[in-house]
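[1] Just to be clear, the model below is a prediction. Sequence and coordinates:
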Amino acid sequence: MRVMVLVQTDPKLEDTYFEDPRANSDLEAMGRFNDELLKAGVMLAGEGLAPSREGKRVSFGTDGPSVVDGPFAEAKELIGGYWIWQVESMEEAVEWIKRGPFHEGTLELRRVYEEAEFADGYPQPK
């Protein structure tokens, strides 16, 4: 099964992360973790995201689309990066997360629908 791992960040951390003296060691540790995931055949894709100040949010309503420029300081949670992993189960994905170099924050794991699940229409929750 494929799992998307969403790495959440805090708006306060977004602008200071690369100024933090721990950032280089954090990035080095994350690089080692990514290497471990790759060698195990778990990581299919993964990227860090630029700060929300470089982003846009597009909302849709009865008046049509509305575009808001970043930063999104009013947000309580932002996505700072993601992985796509190939694992046997959600439990395996959680075990990999527990081995990661995380000190704080939240990671969200979501199963990715497979094409075959759409054969009979919209997939049903498992």
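    Sure thing, it's come through. What you see is a predicted model; the values in this text were computed from it and never measured.
[2] only C-alpha atoms for contact and neighbour calcs from this point on.
    Noted.
[3] C-terminal to the host helix or strand of N24, what's the next element?
    According to DSSP states H and E, N24 maps onto helix 23-39. Under the assignment DSSP H and E, the closest C-terminal helix or strand after helix 23-39 is strand 43-48.
[4] The structure to be compared is supplied as follows:
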Amino acid sequence: MRFMLIVKATPDSEAGKMPKTELLAAMGKYNEELVNAGVLLAGEGLHPSSRGARVHFSGSKRTVIDGPFSETKELIAGFWLIQVKSLDEAIEWVKRCPNPMESDSDIEIRQVFEAEDFGAEFTPELREQEARIASKIAAPV
């Protein structure tokens, strides 16, 4: 099972405040633990929303909304993508994580959909297309 561990933004992360050396070192150690356990698929920090944009969809219309966005508690400051056996195992990994912010913070854990989750709606043709895309992503550039 794949899980996305979503680091929620804080006022400091949205202000662009960079982490201290001690936190960077602790995160590096944690990331090494994830890699050594064979569970880390990806993980990155994100720039504040002031350097981003949203695209709003309404029917066929697209509207671009430039950041920053006001609701900090709804924003993401970073993520990990891990592959583990269960939600309980994902929770245990998150509990071992250093606090990603210098204040109170949250990490949300969300399971990633797998092909089998979509049932019959995910036709053999769509599965084949998904496999082609995955092989292109995995191919070295």
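    Now that the structure is in, tell me what you want to look at. Owing to the predicted nature of the structure, the values given are computational and were not obtained by experimental measurement.
[5] How close are the two chains, by TM-score?
    Put the two chains on top of each other and the TM-score (TM-score structural alignment, normalised by the length of the first structure) is 0.83; 118 aligned residues with a C-alpha RMSD of 1.9 Å.
[6] quick check: the helix holding N24 of the first structure aligns to which part of the second structure?
    When the second structure is aligned by TM-score structural alignment, the counterpart of helix 23-39 of the first structure is residues 20-36.
[7] Return the distance of the aligned partner of A50 of the first structure in the second structure relative to L87 of the second structure.
    Residue mapping for A50 of the first structure onto the second structure gives H47, with TM-score structural alignment as the criterion. Taking C-alpha to C-alpha, to the nearest Å as the measure, H47 of the second structure falls 28 Å from L87 of the second structure.
[8] is it true that the match of A50 of the first structure lies in a helix?
    No. Applying DSSP: H, G, I helix; E, B strand; the rest coil, one finds H47 of the second structure to be coil, outside a helix.
[9] residue contacts, it?
    14, 16, 77 (C-alpha atoms under 8 Å, 6 or more residues apart in numbering).
[10] Pretty sure the second one sits against P48.
    Yes. Under the criterion of C-alpha atoms under 8 Å, G16 of the second structure is in contact with P48, at a separation of 5.9 Å.
[11] For the match of helix 23-39 of the first structure, buried residues please.
    23, 27, 30-31, 33-34 (16 or more other C-alpha atoms under 10 Å).
[12] Out of the residues you listed, which is nearest to S103 of the second structure?
    L23 (12.0 Å; C-alpha to C-alpha).
[13] Now do the contacts for the residue of the first structure most remote from its centre.
    Among the residues of the first structure, the one whose C-alpha is farthest from the average of all C-alpha positions is D63, by C-alpha atoms, centre = their mean at 30.9 Å. D63 of the first structure makes no contacts at all, as judged by C-alpha under 8 Å, 6+ apart.
[14] go on, S59 of the first structure?
    When the contact criterion is C-alpha under 8 Å, 6+ apart, the partners of S59 of the first structure are 65-67.
[15] In three-state terms, how would it be classified?
    Assignment for S59 of the first structure (three-state DSSP): strand.
[16] Return the residue of the second structure aligned against it.
    Across the two structures, S59 of the first structure finds its equivalent in H56 of the second structure, going by TM-score structural alignment.
[17] Could you report the separation of its match from V35 of the second structure?
    Separation of H56 of the second structure from V35 of the second structure (C-alpha to C-alpha) stands at 36 Å.
[18] now S13 of the second structure
    Following C-alpha to C-alpha, the distance that separates S13 of the second structure from V35 of the second structure is 25 Å.
[19] Same question for G78 of the second structure.
    Counting by C-alpha to C-alpha, the gap between G78 of the second structure and V35 of the second structure amounts to 17 Å.
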